[in-house]
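Colleague: here you go, sequence then predicted model.
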Amino acid sequence: MINTIKDIINASVSVKQQLLADEKILSTVNTLVDVITDAFKNGNKVLFCGNGGSAADAQHLAAEFSGRFYIDRDALPAEALHVNTSYLTAVGNDYSYDVIYARLIKGLGQKGDVLVGLSTSGNSKNVVLAFEEAKRKGMITVGFTGATGGKMKDVSDYLLNVPSIDTPRIQESHILLGHIICQLVEEKYFNGK
């Protein structure tokens, strides 16, 4: 059992070492810090979506902006789109689960807002449809996916495709990359760094 635990930890470390060596992903994270900071400075918001564990990660990252990360500061306008269960169950029942996020983007999204979608496969239909609607509205789309990027690759303005096909390892890296972005946006927005 101890060896299995070590193997899992080593697998997680290996994916993070690949991220560390991936200049494209590092550059994209750096660019996203500027993109998200500028969106907040321009009065726009950052919206998050995902399913299952990715929904939990989306909600976690939204809370880092709307709550706080390291700095005791004002809230930033960020929200996870799945937190209204009455809406989700009504739209899922009356229309389709596939459109739960796209309908919200159509109603709430504004040009210049940022939509961050998390999907380990990159193929979550409700996230892809939300990205398509966001692009029609002039929003910026940011995909957090696994290695291939899936269908989200083609509808993401910025793609963070973690070099793994193992769902837990991808999600661990999504939180790592999301935390880096939250920390650096907070520093840049509030301290001008």
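Modeller: All right, it came through fine. Numbering: from 1, shown residues only.

Colleague: only C-alpha atoms for contact and neighbour calcs from this point on.
Modeller: Fine.

Colleague: my guess is Leu104 meets Ala80, correct?
Modeller: No: Leu104 is beyond contact range of Ala80, at 10.8 Å (criterion: Cα atoms under 8 Å).

Colleague: who has more neighbours, those two?
Modeller: Ala80 (23 against 17; other Cα atoms under 10 Å).

Colleague: could you find the closest non-adjacent residue to that one?
Modeller: In space, Ala80 comes closest to Phe48 once its chain neighbours are excluded; the distance is 4.5 Å by Cα to Cα, 6 or more residues apart in numbering.

Colleague: tell me the spacing between Val128 and Leu88.
Modeller: 17 Å (Cα to Cα, to the nearest Å).

Colleague: give me the more crowded residue out of these two.
Modeller: Applying other Cα under 10 Å to Val128 and Leu88 shows that Val128 carries more neighbours, namely 26 against 19.

Colleague: for the more buried one, which residues are in contact?
Modeller: By Cα atoms under 8 Å, 6 or more residues apart in numbering, Val128 lies in contact with 151-152, 155.

Colleague: the residue nearest the centre of the chain is in what secondary structure piece?
Modeller: Centroid-nearest residue in the chain, with Cα atoms, centre = their mean: Val116, separated by 3.8 Å. Element membership for Val116, per DSSP states H and E: strand 114-118.

Colleague: burial check on the residue lying closest to Gly178 once chain neighbours are set aside, number of neighbours?
Modeller: Of all residues not flanking Gly178 in the chain, Leu61 sits nearest, at 6.4 Å (Cα to Cα, 6+ apart). Under the neighbour criterion other Cα under 10 Å, Leu61 is assigned a count of 25.

Colleague: let's bring in a second model and compare:
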Amino acid sequence: MGTRAYVREHVGELHGVLAALQRQADRLDRWGRELVEVVDGGGRLLVAGNGGSAAEAQHLTAELVGRFLGERRPLSAISLHAETSTVTAIANDYGVEEVFARQVEGHGRPGDVLLLLSASGRSANLLRAAERARECGLRVWAMTTSAPNPLVDLADDAVVMPGPSTSAVQEGHLMAVHTLCVAVEAHLPAARGARSTDLTAVQARRREASA
């Protein structure tokens, strides 16, 4: 397939992805509200994926710990696949199917949220993590494909994107990640935003004092 033919075909796939994102906007808004409630209650978000989905999962945690659109306080979000020494140690000692599940058991607490990203919904290490999370009392969310798959069956809730290509699903997930960030910031209490603004002012004064 030539480049132009690929682009035409892929743009057609993305029409379905955009429609799916619109249909699931309310779900993502609810996720944002629920995630704020979890973090405000002392909980955290754990996120994991493989390959390109790992990159998108880490994109999400970067936006939440940092910021997306506006100034606000940092939120507790951890990318399990980014713990390279831990991942390789667990894979070496327990096998690759345990690389996320063991971290979920170690870091997760009842009421926390585990978000798993998978373009196939069939990755064994993510399925094991979902099972372990449910055993430990965590809420399990998934971003995956719209085809029936075991990850959807294990998750408490899922945002699903149509294929047929892996790249279309992953690009849909990236848009969903950005939408979730918007939802989180929209549902943060005003007082939290005020504190973030105050912190920014303090940091500015410190920079001026050290100049």
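Modeller: Everything's here; your move. Quick caveat: nothing in here was measured; it's all calculated off a predicted structure.

Colleague: now do the SS call for the alignment partner in structure 2 of the residue nearest to Ala80 of structure 1.
Modeller: Superposed on structure 2 with TM-score structural alignment, Phe48 of structure 1 falls opposite Val47. Put simply, Val47 of structure 2 is strand when judged by DSSP: H, G, I helix; E, B strand; the rest coil.

Colleague: before we move on, back to that, neighbour-wise, which of the contacts of Val128 of structure 1 leads?
Modeller: Met152 (30 neighbours).

Colleague: tell me how far the closest residue to that residue other than its chain neighbours lies from Ile180 of structure 1.
Modeller: Of all residues not flanking Met152 of structure 1 in the chain, Gly122 sits nearest, at 5.1 Å (Cα to Cα, 6+ apart). The gap separating Gly122 of structure 1 from Ile180 of structure 1 is 21 Å, by Cα to Cα.

Colleague: in structure 1, mark out all the strands, start to finish.
Modeller: 46-50, 78-80, 114-118, 140-145, 158-161 (DSSP state E).

Colleague: could these go into CSV alongside distance to Ser96 of structure 1?
Modeller: Listed next are those as CSV, based on distance: least, Cα to Cα, whole Å:
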stretch, distance to Ser96 of structure 1
strand 46-50, 16
strand 78-80, 19
strand 114-118, 18
strand 140-145, 22
strand 158-161, 26
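
Colleague: so for Phe65 of structure 1, which of the ones you listed sits nearest?
Modeller: When the strands of structure 1 are compared for distance to Phe65 of structure 1 using Cα to Cα, the nearest one is strand 78-80, at 6.0 Å.

Colleague: mean distance, that closest one to its aligned residues in structure 2?
Modeller: Strand 78-80 of structure 1 differs from its equivalent in structure 2 by a mean of 0.6 Å after superposition (mean Cα distance after the TM-score superposition for structure 1).

Colleague: what's the matching range in structure 2 for that strand?
Modeller: By TM-score structural alignment, strand 78-80 of structure 1 lines up with residues 77-79 in structure 2.

Colleague: and the matching stretch, how far out from the chain's middle?
Modeller: Between the centre of stretch 77-79 of structure 2 and the centre of its chain there are 8 Å (Cα atoms, centre = their mean, to the nearest Å).

Colleague: and for stretch 165-172 of structure 1?
Modeller: With Cα atoms, centre = their mean, you get 14 Å for stretch 165-172 of structure 1.

Colleague: buried residues, that stretch. List them.
Modeller: Within stretch 165-172 of structure 1, the residues scored as buried using 16 or more other Cα atoms under 10 Å are 166-167, 169-172.

Colleague: for stretch 65-76 of structure 2, same thing?
Modeller: Those would be 67-68, 71-73, 75-76, for stretch 65-76 of structure 2 by 16+ other Cα under 10 Å.

Colleague: longest helix of structure 1, counting residues only.
Modeller: Using DSSP state H to define each element, structure 1 has its longest helix at helix 167-191.

Colleague: by how much does that helix deviate from structure 2 on average?
Modeller: Helix 167-191 of structure 1 sits 1.1 Å off on average (mean Cα distance after the TM-score superposition for structure 1).

Colleague: neighbouring contacts of that helix?
Modeller: For helix 167-191 of structure 1, using Cα under 8 Å, 6+ apart, the contacting residues are 11-12, 15-16, 29-30, 32-34, 36-37, 41, 53-54, 57, 61, 64-65, 69-71, 73, 118, 120, 144-146, 162-164, 193.

Colleague: how far off centre is it?
Modeller: So, by Cα atoms, centre = their mean, the centroid of helix 167-191 of structure 1 is 9 Å from its chain's centroid.
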